[in-house]
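Colleague: structure, please.
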Amino acid sequence: MEDLLGTGGTSVVWRARDEVLGRAVAVKVLAGSADRERIRDEARNAAALSHPNLAQVFDYGESDGTPYVVMELIDGETLERRLAAGPVPPDEAFRLCAEVAAGLAAAHVAGLVHRDVKPANIMVTTTGAKLVDFGIAAPAGAGEERVLGTPAYVAPERIMGGAVTPASDVYALGVVLYKLLAGVLPWPGETTTGVVRDHVHTPPSPLPDQPGVPKPIAALCMSCLAKDPANRPPARFVADTLARAAARAVLGEPVARTPRWRLALAAAAVGVMAGAWLYSGASPLREPSGPSGPAGGAASGAPPAATSSSSSTSSSAGPVTVAATTSNGPQQGGGAPPTSSAAPSASPAPSLSAAAPVTFTSDGGTAAARCADGRAELTAWEAARSYKVETVTPGPAATATVTFRHGNDLVDIAVTCAGGTPRSEVTTRKR
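Modeller: Below is the predicted model of the structure:
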């Protein structure tokens, strides 16, 4: 052992040297009477993964009965410390979260859920972000006898005793992205109990408009924070979208442009161009302009409430146990039962090429969709005046949906594929 790198509630990390391979490494040693199985599981979980945005594990062993893990030595600082030094520019926030999302996508493909995504577990290096500490990772679909994690970043379904899923990691990453862009958490809770209750019951405060944060990225962030895990985008989608936003920010290009799917309705030649553009992977998320803009409202109304530093910054001492139940159950929607319209309020325009999206309209807004390998994918969506985008499940999936809201009135556009052609069902209901 050479230098002490850090201490936590369950372990101590030292800088050391691998005398066999002649390289510097980090050695994580179990502290005191902490759970020996947890550090062994961490080694096994992390060792099964190989990705540039995940810390690599080299070895596991025991010395005089004390377990230790030999890991990649990361030259950098935690994102938590980076935040303490001052605001993070939007383009840097996009890049860092894109890299973490890419690492999470690799873990999810391997069937692992991290369960403790937070700034203290993200290392910022000269070569990119690295997600560390798989100490409480679990197989996707596993149940939880007790909820482990840092309260400010625990998804609502985990608090309510749901199964471990990749969507829970996406939720935590959405909290991280929100905090990087807004400087505060998305909820006003100032105590652990308050934060936990907010996760389950309180809609996140809308991300405030600010220079350098395009509307599509704000919409993506809010989609990650959806209460229903089915309405959150997958980690790979988040990674790709944020990576494109970061690249465009560096090049000085706008992220949100006039939707090219509109041009596909004009002429066949433009439809072919739109198809090529979509297949290039440059399709943007669309979010309406502000209340006075041409497209209607933003995702919600009030500015975010201030949060005390004790609730918005997690401790580096490691994860804590969160109560698996709360005093009140999840809020249920009220009002009249959903009523499905017989057909969309406007028939879809014919597709002019195999890749060109089809446009569907409703009282709440417009959505464009296409079919790929029998799965529906939303390529663009826009709220009508006085409506706002509530949730989006863009796909590709058996059913891709977007929900628009005006007060307590909700309008859903659900798109499926039949014979390679998008079909929609428009539903109006009360919140």
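
Colleague: C-alpha from now on. contacts and neighbour counts both.
Modeller: OK.

Colleague: now for residue 60, how many residues are close by?
Modeller: 18 (other Cα atoms under 10 Å).

Colleague: ok, it - contacts?
Modeller: Counting by Cα atoms under 8 Å, 6 or more residues apart in numbering, residue 60 touches 40, 43, 67-70.

Colleague: quick one: secondary structure of the nearest residue to residue 404 once chain neighbours are set aside?
Modeller: Closest residue to residue 404 apart from its sequence neighbours, by Cα to Cα, 6 or more residues apart in numbering: residue 389 at 4.6 Å. Here residue 389 is strand, with the state taken from DSSP: H, G, I helix; E, B strand; the rest coil.

Colleague: hang on, residue 389 packs against residue 382?
Modeller: Yes. Because the distance of 7.5 Å satisfies Cα atoms under 8 Å, residue 389 is recorded as touching residue 382.

Colleague: these two: who's more crowded?
Modeller: Neighbour count, other Cα under 10 Å: between residue 389 and residue 382, residue 389 has more, with 28 against 25.

Colleague: rewinding a little: looking at the contacts of residue 60, which one is closest to residue 221?
Modeller: Set against residue 221, the nearest of those by Cα to Cα is residue 43 (31.2 Å).

Colleague: how many other residues sit next to the closest one?
Modeller: Using other Cα under 10 Å, residue 43 has 24 other residues around it.

Colleague: alongside the first, I'd like the structure of this one:
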Amino acid sequence: MACLDDKVAHGLAMGTLDAETSAAARQHIDTCDSCRDLVAAVATEAAPAPEAIGRYQIESVLGSGAMGVVYEAKDPQLERRVAIKLLRGDAHRDRLLREARAAAQISHPNVIAVFDAGIADGEVFMAMELIRGRTLRQWLADKERTWREIASVCVKAGRGLAAIHRAGLVHRDVKPDNILVADDGRIVVTDLGLVRAEAGGSPIDGNAPIDLTQTGALLGTPAYAAPEQLDGPRDIDARSDQFGYCISVYEALAGARPFDGATLSGLRESIDRGPATLARADVPARIKTALARGLAADPAKRWASMDDLVDELDDVLAPKRRTAWLAVGAAALAVASGVALYAVARSRVPGPSCNLGASTIAADWNPDVRASLGNAFAASKVTYAKSSWDAAAKLLDDYASQWARAYDEACAATNVRKMQSAATLELRNQCLERRRVELRALLDVLRAPDATQVDQVSNAIGSLTPPSACGDSELLAAT
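Modeller: Here you go, the predicted structure:
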């Protein structure tokens, strides 16, 4: 289909096109940024921003499309800025409420945080954290990226998906447009609207275009859907997300998707034939092999979990060999306007058992520290201090688990799998020690929180350097 004219763009934005034209237009804007922007602009002009949605005071439009609009808003009760997602029409009400309920269960730096949801003036809205940045697709289009840059971003997105799976949920619509690259460098998985599926479903027309998205039929965007999703909404699990994730990573690296087909049946046949070879020469063979496994038509042949897949990708990012390592001396770390200063200590290498991560991080984050900080938040007298701390404590639990896993993985890579040198292990452990220094500094600040710190604690935790960065060769080399 050629680029959209004003009439078609308006019809798509307002939902007035016939099914065939709408399907072709949606397929086109999936790969055409200018037409996607045109539809968003038309939708915004056709639906002026309200002054308020519920208690939230609308300030500007962040984005818009055929299904709804996202506003920047102020929450006068909690005195913070949020993003408000408003979905047009009753037909999608269940989907948005499902998204809000599912997202609210997850606390992870790489998953967008949801604060509130409800119905205002007959339309469903969801209040979530405001993130300044771009989609992965836009980030890739900004300039040419190295395979390491792309893989590093995708690994973080994969960690977010793994957190969603640990909550017992399935995203069902993993694609570059649902991964955000924040201006501060944080990577966030968003748009959890299809995490819950109704049992059963209707048969899917094999001649339908590949952009079909419908509750009860196909859940997700077909170009990124696993074959079991194309066959119907039965037997969908975390491995289906893994398939969409691998398509997204493949596309980010190669500039094209691994499967083609103008219809669902054509796409399904392409999947059965297997993915096209990732032709980019500088991408390591190990990454290509990992993605090919995640793109297997048979779910049983994919990775057992997102954690396993992401650990494999992350391990490739770590340097295989380092003839010399840079000694790390005393490093100054200022947190909260320079109130904390710590010396970075050299970390000891654990024994071959490689199970000391949990006990090591427990020296900094444990039930006693949790209780003490909870009392400090309560003493702040901020009305929402308890809910703020409860959310923060979950984030800290997850951060500590990530740290322990990274620590044990670093040990195993040298002492069990024999895949990295002792010098590289030392570098990774020093990097992980710096992560502990950051964590301790933040925890010290939180021992006497003011109202601003109570409000922003989750954002502060989200800004901590993730332990997974200690497997990033570029960061290690810059140490």
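
Colleague: need the TM-score between these chains.
Modeller: The pair, once superposed, lands on a TM-score of 0.56 when counted by TM-score structural alignment, normalised by the length of structure 1; 261 aligned residues with a Cα RMSD of 2.9 Å.

Colleague: format the contacts of residue 60 of structure 1 as TSV; extra columns: secondary structure and distance to residue 76 of structure 1.
Modeller: Shown next, in TSV, are the contacts of residue 60 of structure 1 (DSSP: H, G, I helix; E, B strand; the rest coil; distance: Cα to Cα, whole Å):
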residue	secondary structure	distance to residue 76 of structure 1
40	helix	25
43	helix	21
67	strand	25
68	strand	22
69	strand	19
70	strand	18
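
Colleague: which one in structure 2 is aligned with residue 228 of structure 1?
Modeller: In structure 2, the residue equivalent to residue 228 of structure 1 is residue 298, according to TM-score structural alignment.

Colleague: ugh, typo on my part, it should be residue 61 of structure 1
Modeller: Residue 61 of structure 1 maps onto residue 118 in structure 2, by TM-score structural alignment.

Colleague: OK, contacts around its match?
Modeller: 97, 124-126.

Colleague: likewise for residue 249 of structure 2?
Modeller: 150-151, 154, 291.

Colleague: before we move on, what about residue 29 of structure 2?
Modeller: 35-36.

Colleague: centre-most residue in structure 2?
Modeller: residue 189 (2.3 Å; Cα atoms, centre = their mean).

Colleague: any idea what that one aligns with in structure 1?
Modeller: By TM-score structural alignment, residue 189 of structure 2 lines up with residue 131.

Colleague: if I look at its match, how far off is residue 320 of structure 1?
Modeller: 18 Å (Cα to Cα, to the nearest Å).

Colleague: which helix or strand contains the alignment partner in structure 1 of residue 248 of structure 2?
Modeller: Superposed on structure 1 with TM-score structural alignment, residue 248 of structure 2 falls opposite residue 176. For residue 176 of structure 1, the element it lies in under DSSP states H and E is helix 166-182.

Colleague: that helix vs structure 2, average offset?
Modeller: Compared with structure 2 after the fit, helix 166-182 of structure 1 shows a mean deviation of 0.5 Å (mean Cα distance after the TM-score superposition for structure 1).

Colleague: starting at the chain centroid, how far to that helix?
Modeller: Helix 166-182 of structure 1 sits 5 Å away from the centroid of its parent chain (Cα atoms, centre = their mean, to the nearest Å).

Colleague: packing partners of the helix or strand following that helix?
Modeller: Following helix 166-182 of structure 1 in sequence order, the next helix or strand is helix 192-201 (DSSP H and E). Packing partners of helix 192-201 of structure 1 (3 or more Cα pairs under 8 Å, 6 or more residues apart in numbering; DSSP states H and E): helix 156-159.

Colleague: the helix it packs on maps to which residues in structure 2?
Modeller: Using TM-score structural alignment, helix 156-159 of structure 1 pairs with 227-230 in structure 2.

Colleague: and for that stretch, what are the contacting residues?
Modeller: 204, 218-220, 222, 234-236, 240, 264, 268, 271, 297.

Colleague: what does stretch 15-25 of structure 1 give?
Modeller: With contact meaning Cα under 8 Å, 6+ apart, stretch 15-25 of structure 1 is reached by 1-5, 26-27, 70-73.

Colleague: where along the stretch 1-150 of structure 2 do the helices fall?
Modeller: 6-14, 19-29, 33-46, 93-103, 136-142, 147-166 (DSSP state H, counting those that start in this stretch).

Colleague: surely the match of residue 189 of structure 2 and residue 102 touch.
Modeller: No. Residue 131 of structure 1 lies out of contact with residue 102 (Cα under 8 Å); the separation is 10.0 Å.

Colleague: hey, what's in contact with both of those two?
Modeller: Joint contacts of residue 131 of structure 1 and residue 102 (Cα under 8 Å, 6+ apart) are residue 53.

Colleague: quick one, strands of the stretch 201-350 of structure 1?
Modeller: 320-322, 339-340 (DSSP state E, counting those that start in this stretch).

Colleague: just put those in JSON lines and tack on mean neighbour count.
Modeller: Listed next are the strands of the stretch 201-350 of structure 1 as JSON lines, based on neighbours: other Cα atoms under 10 Å:
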{"stretch": "strand 320-322", "mean neighbour count": "14"}
{"stretch": "strand 339-340", "mean neighbour count": "13"}
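
Colleague: out of these, the one nearest residue 269 of structure 1 is which?
Modeller: Here strand 339-340 is closest among those (Cα to Cα), at 36.0 Å.

Colleague: contact partners of that closest one?
Modeller: So strand 339-340 of structure 1 is in contact with 425-429, going by Cα under 8 Å, 6+ apart.

Colleague: out of these, which is nearest to residue 309 of structure 1?
Modeller: After measuring those against residue 309 of structure 1 - Cα to Cα - the closest member comes out as residue 429, at 39.4 Å.

Colleague: correct me, but the closest one touches residue 406?
Modeller: No. Assessed by Cα under 8 Å, residue 429 of structure 1 is found out of contact with residue 406, at 10.9 Å.

Colleague: format the contacts of strand 339-340 of structure 1 as a markdown table; extra columns: secondary structure, neighbour count and distance to residue 89 of structure 1.
Modeller: Below are the contacts of strand 339-340 of structure 1 laid out as a markdown table (DSSP: H, G, I helix; E, B strand; the rest coil; neighbours: other Cα atoms under 10 Å; distance: Cα to Cα, whole Å):
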| residue | secondary structure | neighbour count | distance to residue 89 of structure 1 |
| --- | --- | --- | --- |
| 425 | strand | 18 | 41 |
| 426 | strand | 23 | 40 |
| 427 | strand | 19 | 40 |
| 428 | strand | 21 | 40 |
| 429 | strand | 17 | 40 |
